[in-house]
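Asks: could you work out the structure for the sequence below:
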Amino acid sequence: MTVTDDQGRSVTLAQPARRVITLAPHATELVYAAGAGQAMAGTIQGSDFPEDVKQVPSIGDGTRPNVERVAELRPDLVIAWLPGAAEPLMPTLRTLNVPVFFSDPRTLAAIPDEVATLGRLFGTEAAADKEAASLRERLAKLAERYRGRPPVRVFIQAGSNPLFTLNKQSIVNDAIGICGGVNIFADAPATASQVGLETVLAARPDAVVSGVSGIEELRALASSWKETRLPAALAGHVYGVDADTLYRPGPRLIDAAEALCRALDQTRPPAPR
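Replies: All right, here's what the predicted structure looks like:
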């Protein structure tokens, strides 16, 4: 079968993949969502969901994969994210005639599409198509629920000291948008752009959204914004979403979008009775 990856490359397999190595955590999650967890032969450090993947052999860091270990694991497919990170492996993979599928979903709708595509590569179409349909239904319900509600202006905080944000090229922007949110730095020059505190304060967002590791980090984040006297922070509109679910373009990002929608809805005035 032949499919097209997210770099626009044709990827052809003579038969369904049976031994896959993933070079990004989101790719691992997509493989399991496609019903192909049994095909996991190796992955990088940081792939930690679902729980079963913790038993899968590691090939090292995502930016410095162990080439010899990859060869030992005898993959018949590699799923990568960024071409630069996969480059150290490419000579060996070409020698072994192992195809590479680049996975980089840029919209929420692309996530179920990718699950279905991977189902074709692994011969797990029934499970993959069922999961893809479920994810599409959830997205449709979100879009319908929040369509037409008053917009909420959002600052997406993707890093601190210095401050970073994400522009409209980020899939997180799409997650904000389905909730009726408006990214105040959608037109920033880079996908991840550094911004000044004074610029954020001057923009007066209605809410701040950030990926966090837990409740303590969220409390610290909210406290630091209150110190700046940002009105949104003083009103309690600093929201944290589990960083792994928010920043990985996999199925759990739809969970994150549902949580974001509920949070951003709290910033809207109550509907008139």
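Asks: only C-alpha atoms from now on, for both contacts and neighbour counts.
Replies: Noted.
Asks: can you get me a residue count around residue 72?
Replies: Other residues within reach of residue 72, judged by other Cα atoms under 10 Å, total 8.
Asks: please apply the same query to residue 148.
Replies: Neighbours around residue 148, by other Cα under 10 Å: 10.
Asks: quick one: secondary structure of the closest residue in space to residue 155 that isn't next to it in sequence?
Replies: Leaving aside its sequence neighbours, residue 155 sits nearest to residue 208 (Cα to Cα, 6 or more residues apart in numbering; 4.8 Å). Of the three states, residue 208 takes strand according to DSSP: H, G, I helix; E, B strand; the rest coil.
Asks: quick check, residue 208 in contact with residue 165.
Replies: No: between residue 208 and residue 165 there is no contact, the gap being 10.6 Å when judged by Cα atoms under 8 Å.
Asks: overlap in contacts of the two?
Replies: Shared contacts of residue 208 and residue 165 (Cα atoms under 8 Å, 6 or more residues apart in numbering): 155-157.
Asks: between those residues, which sits nearest residue 260?
Replies: residue 156 (11.4 Å; Cα to Cα).
Asks: ok but that closest one is inside a strand, no?
Replies: Yes: under three-state DSSP, residue 156 sits within a strand.
Asks: mind listing what it touches?
Replies: By Cα under 8 Å, 6+ apart, the neighbours of residue 156 are 165-166, 183, 208-210.
Asks: skipping adjacent residues, who's closest to it in space?
Replies: Residue 156's closest residue in space is residue 209 (Cα to Cα, 6+ apart), at 5.0 Å.
Asks: out of the contacts of residue 156, who has the most neighbours?
Replies: Using other Cα under 10 Å as the neighbour criterion, residue 166 leads the contacts of residue 156 with 26 neighbours.
Asks: could you double-check that that one lies in contact with residue 187?
Replies: No: judged on Cα under 8 Å, residue 166 makes no contact with residue 187 at a distance of 9.2 Å.
Asks: list of residues touching stretch 49-57?
Replies: Here stretch 49-57 makes contact (Cα under 8 Å, 6+ apart) with 25, 28-29, 32, 40-43, 47-48.
Asks: actually stretch 245-264, sorry about that
Replies: 25-27, 29-30, 33, 104-106, 108, 111-112, 135, 138-139, 142, 146, 152, 171-172, 175-176, 178-181, 207, 211, 239, 241-242.
Asks: residues of that stretch that come out buried?
Replies: For stretch 245-264, burial by neighbour count (16 or more other Cα atoms under 10 Å) applies to 245-261, 263-264.
Asks: another for comparison:
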Amino acid sequence: MLFAVGAGDRVIGRTAYCNYPPAAESIAIVSDLQTPNYERLVSLRPDLVLMTFAGNSVAAYDKLVELGLEPFAIAAESIAGTLAAIDTVGLLVGRRDAALSVSRAIRTTIDSIQSLAKARARVTTFVVLDRAPLMTVSGGFVNEALTIAGGENIAAGDLSAYPRYSREEVLRRDPEVIIVPGDSSISPASLVESFPEWSRLRAVRNGRVYTIPPDVLFRPGPRLAQSIRLLYETLHPTDALAK
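Replies: From the prediction side, this is the model:
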């Protein structure tokens, strides 16, 4: 988000997983996914430490305050939350107008794709979050993005955010499309090697097993529009959008 609003030159620390844009990879790592390196952070003396409610604990937040740092936690578990977080980050670093421009552009893309998707039949979809155990995603911004793009998540409404599914349940629901976050090595054939009975699924029979880069699909942020665009073009391959 900081790079998107034009404040990338002010970033002096990142987590081990903050790898976009490529320029971010040259910045010092000061945290893993959840636990900050407090000593390293104090030595850098940042004016602001951005955190997320989903990825960081209250204990970590309190520790940063105790050390005299200025943490700020953002909530980006939904599309609305992600857009609000972009605007908030821009405000915090004095890049309000740039942030509003970014969030408006994302909203414009969302509205455009949503309008197109409404004219198409919904496509039942299963997102393979993990294969061992077999897990998917039922809500949050991934489910929202899929819905906007014209998909119908077969796991939507499950009480668990990341429910485990049996192979038989996927067979019973028989999705039209299967999305596997990962590289291009995933194919219907390779999926059937793991789950032979899935050869009977419509998605496999029709060659509609697709991959989407996980960093694009699962990370809420400025690439949200790209994620929804990819989902739309995946679900409706004969209706590619103009770039």
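Asks: quick check: TM-score for this pair?
Replies: Counting by TM-score structural alignment, normalised by the length of structure 2, the TM-score of this superposition works out to 0.88. Behind it: 237 aligned residues with a Cα RMSD of 2.3 Å.
Asks: that's a strand at residue 141 of structure 2, yeah?
Replies: No: if the criterion is three-state DSSP, then residue 141 of structure 2 is helix and not within a strand.
Asks: give the equivalent position in structure 1 for it.
Replies: Alignment note (TM-score structural alignment): residue 141 of structure 2 maps to residue 171 of structure 1.
Asks: can you tell me how far that match is from residue 110 of structure 1?
Replies: Computed as Cα to Cα, to the nearest Å, the residue 171 of structure 1 to residue 110 of structure 1 distance reads 10 Å.
Asks: quick one, which of the two is more surrounded?
Replies: Just comparing residue 171 of structure 1 and residue 110: by other Cα under 10 Å the higher neighbour count belongs to residue 171, 24 against 17.
Asks: is that one in contact with residue 106, as I believe?
Replies: Yes: Residue 171 of structure 1 is within contact range of residue 106, at 4.9 Å (criterion: Cα under 8 Å).
Asks: which outside residues touch stretch 178-185 of structure 2?
Replies: By Cα under 8 Å, 6+ apart, stretch 178-185 of structure 2 touches 125-129, 186, 203, 208-214, 217.
Asks: ok, 6 Å please
Replies: With contacts defined as Cα atoms under 6 Å, 6 or more residues apart in numbering, stretch 178-185 of structure 2 is touched by 125-128, 209-214.
Asks: now the buried members of those residues.
Replies: Buried among the contacts of stretch 178-185 of structure 2 by 16+ other Cα under 10 Å: 125-128, 209-212.
Asks: can I get those residues in CSV including distance to residue 190 of structure 2?
Replies: Shown next, in CSV, are these (distance: Cα to Cα, whole Å):
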residue, distance to residue 190 of structure 2
125, 18
126, 16
127, 16
128, 14
209, 10
210, 12
211, 12
212, 16
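Asks: ok, the residue nearest in space to the middle of structure 2 to residue 136 of structure 2 distance?
Replies: For structure 2, the residue sitting closest to the mean C-alpha position, by Cα atoms, centre = their mean, is residue 218 at 2.3 Å. Here the criterion is Cα to Cα. By it, residue 218 of structure 2 lies 12 Å from residue 136 of structure 2.
Asks: next one: residue 81 of structure 2
Replies: In terms of Cα to Cα, residue 81 of structure 2 sits 22 Å off from residue 136 of structure 2.
Asks: the counterpart of residue 100 of structure 1 in structure 2: neighbour count?
Replies: Under the alignment defined by TM-score structural alignment, residue 100 of structure 1 corresponds to residue 71 in structure 2. Residues lying near residue 71 of structure 2 (other Cα under 10 Å) number 19.
Asks: same question for residue 102 of structure 2.
Replies: Residue 102 of structure 2 has 19 nearby residues by other Cα under 10 Å.
Asks: what residue of structure 1 matches up with it?
Replies: Match for residue 102 of structure 2 (TM-score structural alignment): residue 131.
Asks: now the equivalent of residue 232 of structure 1 over in structure 2: which helix or strand?
Replies: In structure 2, the residue matched to residue 232 of structure 1 (TM-score structural alignment) is residue 203. Using DSSP states H and E, residue 203 of structure 2 sits in helix 202-205.
Asks: gap between residue 139 of structure 1 and residue 211 of structure 1?
Replies: In terms of Cα to Cα, residue 139 of structure 1 sits 20 Å off from residue 211 of structure 1.
Asks: what do you get for residue 138 of structure 1?
Replies: Distance from residue 138 of structure 1 to residue 211 of structure 1, by Cα to Cα: 22 Å.
Asks: comparing the two, which residue is more hemmed in?
Replies: Between residue 138 of structure 1 and residue 211, counting by other Cα under 10 Å, residue 211 is the more crowded of the two (21 against 15).
Asks: would you say the more buried one is within a strand?
Replies: Yes: assessed by three-state DSSP, residue 211 of structure 1 belongs to a strand.
Asks: residue in structure 2 paired with it?
Replies: By TM-score structural alignment, residue 211 of structure 1 lines up with residue 181.
Asks: what's the answer for residue 67 of structure 1, then?
Replies: Residue 67 of structure 1 maps onto residue 38 in structure 2, by TM-score structural alignment.
Asks: for residue 117 of structure 1, same thing?
Replies: Aligned partner of residue 117 of structure 1 by TM-score structural alignment: residue 88.
Asks: three-state assignment of its match?
Replies: Going by three-state DSSP: residue 88 of structure 2 is helix.
Asks: mind listing what it touches?
Replies: Here residue 88 of structure 2 is in contact with no residue (Cα under 6 Å, 6+ apart).
Asks: quick one: map residue 61 of structure 2 onto structure 1.
Replies: In structure 1, residue 61 of structure 2 lands on residue 90 (TM-score structural alignment).
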